[in-house]
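[1] Sequence and predicted structure below; questions after.
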Amino acid sequence: MTGGTLVVLAPDKFKGSLTAPEVAAALARGITRRAPRARVRCVPVADGGDGMVEAFVSAGWTRVEVAAPGPTGEDSTAVYAVRGETAVVELAVAVGLVKLPGGRLDPMRADTFGLGVVIGHALDAGAREIVIGLGGSASTDGGSGLLRALGLRLLDKQGRELAGGSDVAALLEQVASVDRGGLHPAVATARFTLACDVDNPLLGPAGSVAVYAPQKGATARQMMKLEAGLSNWAAVLGRGYAEIGGAGAAGGTGFGTLAVLGAQVRSGIDVLLELLDFTTLVKEATLVVTGEGSLDHQSMHGKAPVGVAAAAKKAGVPVIAAVGRTLLSPGEIRAAGFAACYPLSDLEPDPARSISTAANLLERIGERIAMEHL
């Protein structure tokens, strides 16, 4: 092996265990232990869900902290990443499930107002390309909170403004029209991209409520109310937007931003790799290593490792997956673009111990990768 060997480590998080930067760091320790002359470049990634801002900060973007209310209105802070006129904001770190006080689910009160505060801060600072990472949502408000924070007025049949902060479903059911006159002036010239790995519509059996509201603590009766509220919200803003794939993402936040901000839905990992200029990063690489907690059939639909594999293949660089576990056959792993796959479950079959000792196991995987592929 020569000193010119370059290994690019581009893993996603191992959910419930390690962040993407922690996964990359553990792999790097193992690789350099066995191959001390190898150059290792850590480029942690995300598919639009939690961890997206962190990935950009790790890549050298500026980290900005801003005071923004959490999903149920409590005082909190959030962060976003910025470079030039491009800002990457993340729903999860502003109003996600992880921001609920004490982790208590509150499906009828939680909203996206705080995310709108973060976006407004980025617009005030001069950002005109806003990338919104959708995922980890605590709410089902159709993006209404975010839009109210940006100046959209929700009006009832008498033309009175409706305020949020109580029952999201009741609020959405009462909306008869909206007033866009007070929207943040920069909205007119800014471009909004939704980085998202789901293609659900807003309504119906594959929609936001049916698929995701139970995860947010909604009962069957609450789900009926939320669906009715979103249906009315769609009638006010335009039912055509409700059918777009991704409209149902993050409790319908996709729908609200599509209808009012003119947002476009894109694969989260594609957006991230493009903004990080991943093709250039891997151009001189000998090997790319990616991974996530579980490599399974869902991974084939817009998840980070498969996106990384496709980008690396385009650059002519072999890709290896280091994962918590895999449910794919060897043939499916090869078809997904991976030269090899190293699951932690091969070293530690007990899931609880695998999660708790993931960093050490990943170091051992890094050593194996160095011995077998460098």
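    Structure's in. What do you need? This is a predicted model, so every value here is computed, not measured.

[2] Going by C-alpha atoms from here, please, whenever you check contacts or count neighbours.
    OK.

[3] Could you pull out the strands in the stretch 201-350 of the chain for me?
    Applying DSSP state E, counting those that start in this stretch to the stretch 201-350 of the chain gives strands spanning 264-267, 287-290, 294-295, 319-323, 325-326, 340-343.

[4] Neighbours of residue 90, how many?
    Counted with other C-alpha atoms under 10 Å, the neighbours of residue 90 add up to 31.

[5] Comparison target, given below:
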Amino acid sequence: MQKKFKIVIAADSFKGSASTIQVEDYIEQGILRLNRNVEIVKVPVADGGEGTVDALVIGCKGEYRYADVTGPMGDKVQAKFGIIKDNIAVVEMAEASGLTLVDLADNDVYRATTYGTGELIRAALDCGVKEIFIGVGGSATNDGGVGMAQALGVSFKDSEGNEIPFGAGKLGDVASIDDSGLDKRIHDVTFTILSDVTNPLCGENGASYIYGPQKGATPEDVRKLDQLLCHYGEKVEEYLGIAVLEAPGAGAAGGLGAGLMAFCGAKSYSGISKVLSILEIESHFQNADLVITGEGRMDSQSLNGKAPVGIAQLAKKYHLPVIAVVGSSDDDLGPIYATGIDLVLDIINKPMDLDAAISQTEKLITNAGETAFRAFLLAKKVPISL
């Protein structure tokens, strides 16, 4: 009797076209086209960015909660977060302060605020949790987490004693910081930043220079925003005695990392490593035959804490073949293959523009799922009978 193969599918989302759950469903459809005797285990994953709440809520059989919060431009938005393992909250800052909540052409990075992220944290605290995981990918903001801190009771005043307004634009006016009004529950909760970002708050590798342009900042804006964040970081050190200017990960989400470190005592961890640990993904690898992962774009950035590489490194502990299904990939995949991924399959099968590819996402990923399984069977020298 032919062996029943066990396949673990653990793929990240294809941003703008398919969630992690959809990607995995499409890959499964492709495998099942061959009508093989297979066991498929799907583990939704994320690296701290889009889909982190879904991955952990589904993977841990948790529950969703919702809160009406302040969006990045001051309007009200409904944001979701998750409760897992009874007393852990999972928050995506992008749900409250993300770039997807604004039109990029209209995004004002000087006004964009993380205030809603602070409100989301308050909503999580209202649930009585003892630990909060915060995914910090996809921000529209560059305010250093000041808005978040204001929502939690911290005061930032200018030289005339006035509270500074939302956004990064007036960070240079911060003359004093008073955290005496900080929500007292913060001290009883462990905060964990889920991120693939190790950038400091300021400088040429800091929040403004590296991530400002994707939020609509011009080169001149970037220089100004960096100066504003540096002034803010200096004031944090002066009033709280906490050094955030050079702290690894402080530059995440426009400096929200710095704010979480300073006001919530947060520690930054590799998002994918933490998520995979919580999901106990290794328990699925112990008797598996193949791992299929994936992401929208596989390139040099994939080496810096992205989901497929993290998954491949764990899978190799069990000597498993790993295939990555991707929307597109770099010309040189040598460094990717060196991490433990054995085969990268681009879903694009003919010349097409981005809109055409997005409109055919299900079909293209499903085809790639079938191709991945065919490649595995070919390597195993197993005849393919439809």
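    Looks like it came in fine. Computed from a predicted structure; not experimentally measured.

[6] With distance to residue 307 of the first structure as new columns, can the strands of the stretch 201-350 of the first structure be given to me in TSV?
    Converted to TSV, these look like this (distance: least, C-alpha to C-alpha, whole Å):
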stretch	distance to residue 307 of the first structure
strand 264-267	9
strand 287-290	10
strand 294-295	12
strand 319-323	11
strand 325-326	17
strand 340-343	15
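
[7] closest one to residue 141 of the first structure among these?
    strand 264-267 (18.3 Å; C-alpha to C-alpha).

[8] Where in the second structure does the closest one fall?
    Against the second structure, the aligned range for strand 264-267 of the first structure is residues 267-270 (TM-score structural alignment).

[9] mean shift between the matching stretch and the first structure?
    Taken over the aligned residues, the distance from stretch 267-270 of the second structure to the first structure averages 1.0 Å (mean C-alpha distance after the TM-score superposition for the first structure).

[10] Dump the strands of the stretch 201-350 of the first structure to a markdown table, plus mean neighbour count and distance to residue 214 of the first structure.
    Shown next, in a markdown table, are these (neighbours: other C-alpha atoms under 10 Å; distance: least, C-alpha to C-alpha, whole Å):
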| stretch | mean neighbour count | distance to residue 214 of the first structure |
| --- | --- | --- |
| strand 264-267 | 21 | 24 |
| strand 287-290 | 25 | 31 |
| strand 294-295 | 20 | 22 |
| strand 319-323 | 26 | 28 |
| strand 325-326 | 22 | 26 |
| strand 340-343 | 20 | 30 |
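
[11] looking at these, which is closest to residue 20 of the first structure?
    Nearest to residue 20 of the first structure, of the strands of the stretch 201-350 of the first structure and by C-alpha to C-alpha, is strand 287-290 at 9.8 Å.

[12] any residues touching that closest one, and which ones?
    Residues outside strand 287-290 of the first structure that contact it (C-alpha atoms under 8 Å, 6 or more residues apart in numbering): 6-12, 282, 305, 308-309, 312, 317-322.

[13] among those residues, which are in helices?
    Applying DSSP state H to those, the entries found in helices are 282, 305, 308-309, 312.

[14] isn't residue 31 of the second structure right up against residue 370?
    Yes: using C-alpha atoms under 8 Å, residue 31 of the second structure is in contact with residue 370, at 4.7 Å.

[15] mind listing what the residue nearest the centre of the second structure touches?
    Most central in the second structure under C-alpha atoms, centre = their mean is residue 49, positioned 1.3 Å from the mean C-alpha point. Residue 49 of the second structure is in contact with 92, 94, 135-138, 195, counting by C-alpha under 8 Å, 6+ apart.
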